[in-house]
Every structure is written in structure tokens, then in C-alpha cells.
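> What shape does this take:
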Amino acid sequence: MNDTVKKGIKRKTLLMLMALGVILPNIFALIAWYSLDSDPGAADKPLQSFLYIAVFNIAYAILGGTMAVLKTHNPLYKLTLAAEQLAEGNLNVACNYHGIEEIDRLVTAFENIRNSMSNSYGAIQEYIDELRGRVEELKLLTDIDAAILGGQKIDSIFNLITEGICKLVGADYCCIALLDGDKHIQIRSLHGFGPDESREFIRGIRGKTPSINICPSIASGQILLLGDLNDSNLSDDVRQMYARFNVKSMIAAPLSVDGEPIGSVVVWYKDRQEFSDMVVNRFLLFADQISVALKSARLVDGIRNLTIEVIRALAKAVDARDSYTANHSNRVSRFAVALAQGLGMNQKEVETIEYAGLLHDIGKIGIDERILNKPGALTEQEMELMKSHASMSADIVKPIEFLKGAVPIVKHHHEWFNGGGYPSGLAGDAIPYGARILAVADAIEAMTSSRPYREEMPLRQGAEQLKSGSGTQFDPEIVEVMLKVVERIELIESFDSENGSDDDKPQIGFEDAV
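From the prediction side, this is the model:
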């Protein structure tokens, strides 16, 4: 007997019981009236009997109606609540009532709607997740392109890529390794490792060749997918190292430039993986992007190095016009770099200071040599012309895009901390920080070099002279750092050009001083 037949029988039985509930009281009423006719003493009971029967019928009707309402109202109320939750996005809501056939049909329709919405929501959510991943891919690619075009250092670009790859493919660790001239692996970027872990990892592969399978894709030239490292053919030392980092699976892809293998990019997972096509494709996409970044970085570095050589040549050409200032710009640049490092400036800021030091006097190319080499005091007019070299230097540097940060440093390196300098009479913090550094570097180089009007000072004596100008001509903070640099330099060769070529002189820097 199927469910439909059972429900029909239940429904008919209920209707029969309700009919009996109405018929029986009326039968009792007829019997009561018959009794009145046969019993003369019961003449005073008709009204009472009638009232009993009426009350019984009313009570039965109320009870039956209430039961019928409850039998339909409760499930309808629950179904309404479930529908409201479904409308709010709760796809796990259930309505398990079964009873009256019409209510059952409503419940079945509700469940069908819920299941359809759940299936559709799952598909939509998958699409949204994929779309979100695509957006993240495009954002990272855009950031990488911007970093390359912006001339950022290649290691900074690598750090950006390793962090992005880990996020996009859900990896725990990422590494970019390149081959040096001896075909040894050099780690260029790590992500996901702590400081101690990074040092341990680098020590573990230092000087090793690709044959040890740290980056096995280098040798094979193909992508390597290892969903379970226990089932792989990795060498024992590599297994041991991976075990220390609790990695269970990995992906590795080769890096190449113009068909030449140059390294590998690797990601590791702490869990065993079954790599989807989406993960593999994303990984390969960014492996290709790393190769593009490397090629672009080589081109950018080549252009940058050529530009720097041109800058050095220009600086030497300017210095050569005055025999007493030969190599002055190069030495000022070295002092400025030492100060910038000592003040904790980042690499890009230090580079800007270095370029500014090389170019700070390039405007003297427009000053008459008779003024530059005049042994005596300059006239007021000659002094004003000499002072113009700072602004002229800035004007010459300004059109070069990647030297834009050096322009205010070059222009204001003759400002005084108390406002008594030139060309703008700036004071204190209004003077660009790099210009305050360059002012100290320029001064100590000038004091420790020979001039037509005096002999060169020993380096320590020049440092003491800086102290006398601290707070008036120079920023006191920068003077203090310069004193520390001087104190820690154990051996400084003479900066005079007579003591050898510039190539023979030591590179002065804060690290050397320490």
C-alpha cells in the first residue's frame, strides 16, 4: 500500500469520525424527546435537555474546529518561518512536517526550491571564488609590472612575487633560487620562513649544485609536481631538510631567460596535495613572470649602470676644471653614503644621496674657470656667480626622471641650519634631509683636501671643525653621526688626488667604518 492510499484512508477516517460526532448528539436528542412523551413527570425537563444537547454540540464544534485549525496552522507557521530564513540566505533550513496532503505538497515544493537555490548558490560561489582569484592574479601582475617599470631592485620584486604566489596557490613556503657563475644555487627570496628557519635553509643548500634536487626542476627543465614527498625520488639529505620544516608536498618550475636555465621557483605545503589545474596554471604564470622580471631587471640595470658611468664622467669633467677639486664629487658622495647608512636610511634613499653627491657641483660647468681657479678672495659679483652653481646643478639634473629625488638635495646643499645659507635661506627642518647630509659631507671633504688658500686638515681635525658649526651651519644630529663615522675609521688614505688614482682609494662607507 503506497503513501498516497494511506493518506486517503486517514483522511476518510477523520471525516467519518467528525460526521459521527455531529450525528450522535442528535440521536441522543431524539431519544431524550421520546422519553419526555412516555414520562409525564418529565414535562419540566425538555428545556434542560435541549440546553445540554446544544452545549454539547457547541463544545464539540469548537473542539473539532480548534483541532482542525491546529493541524493546519502549526505546519503553515513553521513553513513560513523556514521560508523567511531561506529568503535571508540560510540554505540549511529544513521543514520536516508531514501530515495533511496539501501541507505535504507545500513542504515538498519548499524543499525543491531550497535544493535548487543551494545548487545555484554553490555554482555562483565557485564562480565568485574563481573571479576573486583572477582579480588577485591581475593585481599581483600589475604590481610586478609597476615594480619593474619603476626600476625597483630585483630582490624587492622577488619578495613581492614569493609573497603573492604563496597567497594565490595556498602554499606555506616559497623560494626563488638562481644559479651563479659556478652553477651553485643562490637563494634570492624566501617567504613563509621565520628568521632562524631562513638561515637554516640557506645554510643547508649553500654551495650545492642542482643535482642535490633542492630545485630539481632546474636540471629537468620541466615543472615538478610532488603531491606526497614520501613517494618521491628526492635524495636523503633533501628529505631530512624538508622533514625539519614539516613539508609534505611541493611544486617546482624552472626559470629561464632567452632559453638559458637560470634558476627555479618552488612552493612547499605542510599537507599532502592533489594539485588542481588552476593551481598549476597560476604557478606557471608567475614562474614566467619571474623570468620576465629577470630579463627586464638586466636591461634596467644595464641602463642604470651606463647612466651612472655617464654621471661619474660628468662629475670628473667638472672637477677636472679645478686642479684642487679633482675627485671632489666622488669623495663627497662617499662621505654622504657613509652618513646616510649611519642614519639608517634605506637602500633607495642611500642611492639618491650617492647620486646627489656625484652631481652636486655639476652646475660649475657654467662658471668661468678664472673664477673657479682664482687663488685670492672672490669679489662680491664673483661670489654671487659662484653661489648660482647650486641652482644650476639642480636645473641640469631635473630632466632626468630617476634622479628626481636628488634635485632638492643638490639645490639646497649650501643652506645653513640657522637659515644663513643659499640659495633660498631655508632653516632647520625646512631644509631637505638629504641636503643637510650633503652639506656635512661637502664640508668635511673640503676641509680635509688642499685648497689654494690653505693646507688640508687631518680627518679628525675636520670632524672637530664640524662640531663648531653644529646647530648653526649644520644639523647637530648629522654632525654626531659623522663624528662616529670618523671615530671608527681605522685607516683612511689621503683623499688628495696626488696620492693615487681614484680607483686605488678605499670605498668609504659606514659599514667600512664599523
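
> From now on I want contacts and neighbour counts done on CA atoms only, so please keep to that.
Noted.

> so how far is Ile251 from Cys281?
Not quite, residue 281 is Asn, not Cys. 11 Å (C-alpha to C-alpha, to the nearest Å).

> Another sequence for comparison is provided below:
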Amino acid sequence: MTVLGIRGTAFRFWLALTALSLAGILVMAGYFIRTEGALLEAALRNEALAGANLLASAVGSDVQGGDVDRINSLSWALLNQPNIQYVRVIDANGRVMTQREKAHYVADVLTVQVPVLAMDKKLGMVEIAVRMTELRKQQKYRFDYTVAVACLASLGAGAFAAWVSRRLTLPLVRLTEAARRVADGDRAVCVPEVGTGETAALAAAFNQMAAAVADHRASLQAEIRKATISLAEKVETLEAMDRIFRSVMAQNARRDEVIKTLISHIQARVTADALFIAVWDEGTKTAEFYMWEGRSTGIVTDSVPLDQTRLPAVADEGQPRICADLSREDLCPQEEEFLALGYHSIVYVPVMAGDKALGTIIVSNREAGFYADGTVDRLMELAQAIAIALKSAHAYASLNSAFWQMIRTLSRAIDMRDAYTGGHSEQVMLLSRTIARLAGLSDSEIETVGIAGLLHDVGKIGIRESILQKPGPLSAAEFNEMKSHSALGAELLRPIGLFRNVADIVYHHHEHYDGRGYPVGLAGENIPIASRVIAIADAIDAMASSRPYRKGLPPDVIREELRKHAGAQFDPRLVEIVLRHFDELITVVSRTADKAV
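Model (predicted):
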């Protein structure tokens, strides 16, 4: 029931109690008025009867003797009384012997008759009329008094009814209002324990209930907050894992880049003064540590023998390990270094792929006892994503190694067809990658340039060996056939999805910057930048290599040739970069000057 409902009930209770009290008062007042009126009238009648009896007893002999004068005299004496209107004496025959009345006529009178007797013989009758004026005044006074008393009593009854109603309903109103406040979340609700014994007991019980509800609500809210925080952490962890997967996919799963990305995500999720991801190879018995330290910039790497770390023990257990205070632990050599650097709290979390450990996450803090189970839970969740990322990195590394091995094998097979150019493709690949890096190309572009460098002469597989192995200069026809190797190479590579970009680079690697090259005569910036890079690398290695008809050219001559053909055969900007770093590039050419081409 609402407060308004209780107040409506209270009003109806007050109205009913007031009406009942008023009805009782009115009944009592009516009864009093009627009783008082009857008493006044009886008193007036008795007064008239007394006068009539007195006159009747006094005029008995006079009526019998016919002494009218005496009767008149006695009548006048009786008429002097203030309430008597008239006095009348009647003989036995009904004749009025005398009648005396006041001059002022009043119609409202009370008439009484008393017989005149003598020896039980009726001689006549005395009739007296008494004025009702005073009686009516008395009755009105009594009525007004009674009404006034009744009104006062009604007001008192109404006030009493209101007091009773309020006393009975106010505790209910307070309880209802308190219940509404409890429902609205007010925890400081207390109902005064006043009123009757029942209402006070009810208020006390309600206060106990409200306190219990407040405690339960506080406990529930604490649980909700805890669950909300836990859910937020779970969502944040899932988002972090999603970002990890996206980053791994974007970086083609190279281990170094993947681990650096993983460290940045862990750093955002866990408070640490230093953070490590360690991966190891059972064959070498060394662990590669990737470390971020709060006071330094960037990520550094270090190789540490496994037997100097706690990693094998953590991997064997397959469970996290918390070192609350290194100063109280039995330390391994690496942990002694950690303690010397000021780190006291350390958490180890293994990164597991099934029963096999791929690595370990290590977080440390300079404050002892800093880490609790919550940190371990977050790291364990991240370790699942890290395990997938490291497995992907390992798989990519194996696939990438096989891929490059295949390309190198293919390039060596091509070089073996030309007895004078053994190892040429490998040298062009190394030079191209270095020039591309110096020119500011991206990592993916550098990798593509390296592949194209290895495969730039793949089209020679379609050139006759007599031309490839000819010791002297080629004829015009032979040179034209030799020039077709770039188109043949592109034709061989283009059907392979991974090599479509490489095919275009191979196709144009003999174009000249001035447009006089082949196969289509592209010029300037229309030539792919990777093709321009390979053109310079190919020329450097060719000039540095020995031929049957000449020795390899000295570095100064190679430098001069590059300068001479800048803007004609070669991109002048790339030539400028090559000349600026020429000493670094010439050391890449590892073949001896007298090696056969």
C-alpha cells in the first residue's frame, strides 16, 4: 500500500469515527433537549396546578354562596403572578362566574383546570392559563447551550478521532515511506520505534530488515562491481588478444617483430618496472631474452645460457611462479642480476603449446610483494594468445627458411648453367637489399627486392648454353636472344601468385633511366623502383667480377662508371646513395677478383 493509500484509509477512518461520534453527540443532545423541555413544562404545569388548587380550595364556599366579589379578589391576587395569563372560575352549570386576565394577550399558554369541591361535591371549576414565554426562553437557552456543547463535543471528537487516526496510521506511513526509500537504494533508513507496542515492534522489525537489506545490497553491489571489473578485464584481454593476432598477421609473423608487439600489449595490461619474453632452443641450450625496462627506451635482446635461469624449472612445472621477494629466495645467477638491478618481485608465466613450453613471460617490480593472483590470471590469459603468436612465428620462420632455400636453390641452378656467373644471383640479392634499405624502402619492399635479385636471371633457363657459355663477345643475333631472358623470366614467374610483383621487377630490370633499355624502353620514374635498384646491383657485381676476357674492375673504376652513367643507364638519385655508401656496398661483393664468371 502506498503512502497516499494509507492516508486515504486514515481519512476514511477519521471520517467514520467523527461521524459516529457526532451522531452519538446529536442523539444525546436531542434526548437532553427533549428531557429538559418536558421537565420545564412539567414544572410550569405543577406551578399552575398549585395556584389553581389553592384558588379552588379558597373559593369553594364562595362559589356555593355566590360571593363573586371575594372570588374576584382572590383571582386578582393570583393573577399578579408573572406567568399567569388569565384566571377563570366556572360554576357547576358551566357559567363563568369571574374571569381575570392580563391586558397583554399571549397566545402561547398552558391551561390547567382544577374542580371546586365541597364534601366531594363538585361545585364548579377553576381554570388557569399560564404563559409559555418563559418556558420557551428556557427551552431556547437550553437548546443553544446543548448545541454549543454538542459542537464543542463534536470538535473534540473530531480532534480525538484525528489523533487516534494519526497515532494508528503514522507508523504505517513511516514504514511505507521507509520501504520506498529502501527500494530507491537509500541505505540509511531508520523508522522511529514509537507508538503502540505492536507498531513499535513492527518498526523495530522493519529496521532490522532494512539493515539486513542494506548489508545484502552492499554485498551484492560489491559482487557486481567485482564481476563488472572481472568482465571488463576479460573483455580487455580479448581485445588485447585480438590486437595481438592482428599485429602478428600484419607483421607476417616474424618472431622479433611479433615479440616486440607482444611486449607492448603486456606492458599496457600489467604494471611492471621491467618486462621480458624469453624463448629458447633446446639444441643450443640458450634463451633469447627480449627485454623492456621502464627507465630505458626500446627493447633490447640478450642471449643467456638456460642453466643460469629458472626457465627450465618453470617449463617443467608448466605453472606460473611468483617470487614475492628475491632477497628471501634461493636465486639462480640471472635472478641475482635482477636483484642487483633493484628488482624484488618477479612473476614467471610459461607460454605453453600443449605440453611443450615455447617461452616464458617474466614481469618484475622494484617493490617486494607487488604482484598477486590477479596479475598472474591476466598473464595466463595473454599467454594463450602469445603461445599462438609464437607458434605462428615459428611456423612462419620455418616456412620462410624453406621458401628462401628454394629460391636460392633455383638461383644456383640458373647460375650453374652459366659457368662464368656462379654465385652472381646471390651477390645481386645482397647488394639489392642493402641499396633498398639505404634508399628508405619498407621492410616488405626490401624483402621483395631480395627475392627479385635472386631470380632476376631466371629467364636464362630458356637461353641456349652456347650463348651463356660463350667465352667471347656475343654477336648481334646472340645478344638479341640474350636480351629476351628478362621477358622469359617474367613469363615464368607471373603464374605464381607469390611472385607477381617479382615478375614485373624482373621484367624491367634491364630498362635504362633514359629510356634506351629493354624490353619495352621505359624511362625515369616509370621504371619500378625495385627494378632500378637491381639494375645498379647487377652492374656493380658484373663490374666487380672477373671474366675470361678481363679481370674484375677496381672499386675506383666502378665508382667512376656509376657516376658516368647516372641519369642515362641508372637512376641518378640511387647512384648518389650508392656512391655515398660505396665502401659499405663494395664489401658485400664477396667473390674474389679472379673468380670465374
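
> Need the TM-score between these chains.
Overlay of the two chains. TM-score (TM-score structural alignment, normalised by the length of the first structure): 0.63; 466 aligned residues with a C-alpha RMSD of 6.0 Å.

> In terms of neighbours, single out the busier of Asn281 and Ile251 of the first structure.
Taking other C-alpha atoms under 10 Å, Asn281 of the first structure and Ile251 do not tie; Ile251 has more neighbours (24 against 12).

> That one maps to what in the second structure?
For Ile251 of the first structure, the aligned residue in the second structure is Tyr348 (criterion: TM-score structural alignment).

> Give me the contacts around the one helix or strand that match maps to.
Taking DSSP states H and E as the criterion, Tyr348 of the second structure maps to strand 345-353. For strand 345-353 of the second structure, contacts defined as C-alpha atoms under 8 Å, 6 or more residues apart in numbering pick out 314-315, 318-326, 357-371, 376, 379-380, 383-384, 386-388, 391.

> Narrow those to those that are buried.
Among these, those buried by neighbour count (16 or more other C-alpha atoms under 10 Å) are 314-315, 318, 320-326, 357-368, 370-371, 376, 379-380, 383, 386-388, 391.

> roughly how far apart are the residue nearest to Thr209 of the first structure when sequence neighbours are not counted and Ala315 of the first structure?
Computed as C-alpha to C-alpha, 6 or more residues apart in numbering, the closest residue to Thr209 of the first structure that is not its neighbour in sequence is His184, at 4.8 Å. As for His184 of the first structure, its distance to Ala315 of the first structure is 39 Å (criterion: C-alpha to C-alpha).

> Between these two, which has more neighbouring residues?
Ala315 (25 against 18).

> Confirm that the more buried one sits in a helix.
Yes - counting by DSSP: H, G, I helix; E, B strand; the rest coil, Ala315 of the first structure is found in a helix.

> correct me, but Thr472 of the first structure touches Phe417?
Yes - when contacts are counted by C-alpha atoms under 8 Å, Thr472 of the first structure is listed as touching Phe417 (5.4 Å).

> So those two - more neighbours on which side?
Neighbour count, other C-alpha under 10 Å: between Thr472 of the first structure and Phe417, Phe417 has more, with 24 against 17.

> Is it correct that that one falls within a strand?
No - under three-state DSSP, Phe417 of the first structure sits outside any strand and is assigned coil.

> For the residue nearest in space to the middle of the second structure, give its distance to Ala268 of the second structure.
Centroid-nearest residue in the second structure, with C-alpha atoms, centre = their mean: Thr228, separated by 7.6 Å. According to C-alpha to C-alpha, Thr228 of the second structure stands 20 Å off from Ala268 of the second structure.

> Let me see the ranges of the helices in the stretch 201-350 of the first structure.
Here the stretch 201-350 of the first structure has its helices, by DSSP state H, counting those that start in this stretch, at 216-220, 236-244, 277-320, 328-342, 347-359.

> which of these sits most buried?
Burial of the helices of the stretch 201-350 of the first structure is given as mean neighbour count (mean count of other C-alpha atoms under 10 Å); helix 328-342 ranks first at a mean of 25.

> could you say what helices and strands that one packs with?
helix 277-320, helix 347-359, helix 433-447, helix 476-488, helix 510-513 (3 or more C-alpha pairs under 8 Å, 6 or more residues apart in numbering; DSSP states H and E).

> what sits up against the shortest one?
Residues from elsewhere that reach helix 510-513 of the first structure, judged by C-alpha under 8 Å, 6+ apart: 337-339, 341-342, 485-486, 488-490.

> could you redo the last one with a cut-off of 7 Å?
Residues outside helix 510-513 of the first structure that contact it (C-alpha atoms under 7 Å, 6 or more residues apart in numbering): 338-339, 341-342, 485, 488-489.

> Mind listing what's buried along it?
For helix 510-513 of the first structure, the neighbour count (16+ other C-alpha under 10 Å) marks 510, 513 as buried.

> Same question for the fourth one.
Neighbour-count burial for helix 476-488 of the first structure, counted by 16+ other C-alpha under 10 Å, picks out 476, 478-479, 481-486.

> can you name the two of those that are farthest apart?
For the buried residues of helix 476-488 of the first structure, the farthest-apart pair by C-alpha to C-alpha is Pro476 and Val486; their separation is 15.4 Å.
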